[in-house]
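Undergrad: Provide a 3D model corresponding to the input given below.
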Amino acid sequence: MAEDFDPASLDLAALIECRADVPAYNGFAIWLAGGSGAAETLGWKEVASGNPFLAQYQLPAPVHVFGRETGTIVFTATGPMAMLDGIAAPDLARELDVPATVSTPDKFLGERVVAESTEDTGGVSLSTRITLNVSTVDTHPDKTLAGCSYALDVK
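TA: Prediction:
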């Protein structure tokens, strides 16, 4: 997948807003993680996130997502998220119809399933799950993270 990825084809907003499929995301993610200089090819600058679970990038130009724009994105283990200012996580979650699973003054976490499927082929079961997520993290106070999780489970 990674060798077939063309950086010119990247639609970052589609990946963040869950408008891509799992193979499209995986091809990009493998390309980004596998090649030294991949982020630089896109003009992205990796910056310290202060969080071992987030890879953070400063973009050369803002990306427009969820009716807002941001110049900073992070990647979790399963997908890209925009780092947004000026809107509280519970408010954005309501706008995006994302139900809260945790909502306290210190932490917000919400998830809405966008697509889910299972295919059985030749004794192998492929389950895909795409979710739209809104959250906060301690390492980024006053920021709201919103983006997509792309999961593929092979059994």
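Undergrad: make it CA atoms for all contacts and neighbour counts henceforth
TA: Will do.
Undergrad: are we agreed that residue 27 is in a strand?
TA: No. Using DSSP: H, G, I helix; E, B strand; the rest coil, the assignment for residue 27 is helix, not a strand.
Undergrad: next, the contact list for it, please.
TA: Shown in contact with residue 27 (C-alpha atoms under 8 Å, 6 or more residues apart in numbering): 1, 2, 4, 5.
Undergrad: and it, how far from residue 47?
TA: 23 Å (C-alpha to C-alpha, to the nearest Å).
Undergrad: hmm, residue 149 is touching residue 132, no?
TA: Yes. Residue 149 lies in contact with residue 132 (C-alpha atoms under 8 Å); the separation is 6.4 Å.
Undergrad: next, the second sequence, to be compared with the first:
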Amino acid sequence: MMRGAAILFAALIAAPAAAPAATFDPVGVSVEDILACRMDARHYNGLISWLTGPDNGAAKRKWTRVEGRDPTVVEYRLPTPANILGHTTDRIALAGTAVLAILPDVAPASIAGEAGIQNTTPTADRFLGERVIDRQVERDADLGMDMTYKRVLIVTVLTRYPGMTFAGCSYRTEEGQR
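TA: Here you go, the predicted model:
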């Protein structure tokens, strides 16, 4: 019994830990993985910095910036269409902590229903639904506090984009255990 515990302990020590943010390679992550919440939430800020910063990662991916209707949303046209929840688009948006596919002529209730997402603002002209995909709480020794990392699948509409549904992932980092 003691030998088995020692082997298990040795295996746990030798097992690789979760990849630190510094090892993230933004070139290697696909648009579909980003949209479908398959990227580690701790890597979101690095991705956005690479895409929109001096490295101009968006241009390296051949994403073309599109003049948008909302100053809080940064839009891109993709060189090849991406798939999100069974729908295809060549346009995505960066908005706050989210990367969202822009889906014209897709009813938000339809795509949300397929993803098991409920509308939290049930009015005729509004839709916002989300589902937490993953939540991890980690102690940040440098800050001396817990940090919560979440990946949240979102379906929403924006009033400045009539007839369009936005669907994708919000990568959230929050203080404490939320």
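Undergrad: what does the superposition give as a TM-score?
TA: After superposition, the two chains reach a TM-score (TM-score structural alignment, normalised by the length of the first structure) of 0.90; 154 aligned residues with a C-alpha RMSD of 1.9 Å.
Undergrad: on that earlier part again, looking at the contacts of residue 27 of the first structure, which is nearest residue 55 of the first structure?
TA: Nearest to residue 55 of the first structure out of the contacts of residue 27 of the first structure is residue 2 (C-alpha to C-alpha; 18.9 Å).
Undergrad: right, and that closest one touches residue 28 too?
TA: Yes. If you go by C-alpha under 8 Å, residue 2 of the first structure and residue 28 touch, sitting 6.5 Å apart.
Undergrad: neighbour-wise, which of those two wins?
TA: residue 28 (23 against 16; other C-alpha atoms under 10 Å).
Undergrad: map that one across to the second structure for me.
TA: Counting by TM-score structural alignment, residue 28 of the first structure lines up with residue 47 in the second structure.
Undergrad: residues contacting the closest residue to its match other than its chain neighbours?
TA: If the residues on either side of it in the chain are set aside, residue 47 of the second structure comes closest to residue 26, at 5.6 Å by C-alpha to C-alpha, 6 or more residues apart in numbering. Residue 26 of the second structure makes contact with 46, 47, 50, according to C-alpha under 8 Å, 6+ apart.
Undergrad: tell me if residue 26 of the second structure really is in a strand.
TA: No. Looking at residue 26 of the second structure with three-state DSSP, it is coil, so not inside a strand.
Undergrad: distance of it from residue 51 of the second structure?
TA: Counting by C-alpha to C-alpha - residue 26 of the second structure and residue 51 of the second structure are separated by 8 Å.
Undergrad: how close does the top strand by length along the first structure sit to the second structure?
TA: For the first structure, the strand that runs over the most residues, judged by DSSP state E, is strand 108-121. When the second structure is superposed, strand 108-121 of the first structure averages 1.4 Å from its matched positions, counting by mean C-alpha distance after the TM-score superposition for the first structure.
Undergrad: what about that strand, distance to the chain center?
TA: With C-alpha atoms, centre = their mean, to the nearest Å as the basis, strand 108-121 of the first structure stands 14 Å off its chain's centre.
Undergrad: if we go by neighbour counts, what in it is buried?
TA: For strand 108-121 of the first structure, burial by neighbour count (16 or more other C-alpha atoms under 10 Å) applies to 108, 109, 110, 111, 112.
Undergrad: quick revisit: filter the contacts of residue 27 of the first structure down to the buried ones, ChimeraX style.
TA: To isolate the buried members of these in ChimeraX, using 16+ other C-alpha under 10 Å:
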select :2,5
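Undergrad: format the contacts of residue 27 of the first structure as a markdown table; extra columns: distance to residue 60 of the first structure.
TA: Output for the contacts of residue 27 of the first structure, formatted as a markdown table (distance: C-alpha to C-alpha, whole Å):
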| residue | distance to residue 60 of the first structure |
| --- | --- |
| 1 | 26 |
| 2 | 23 |
| 4 | 24 |
| 5 | 20 |
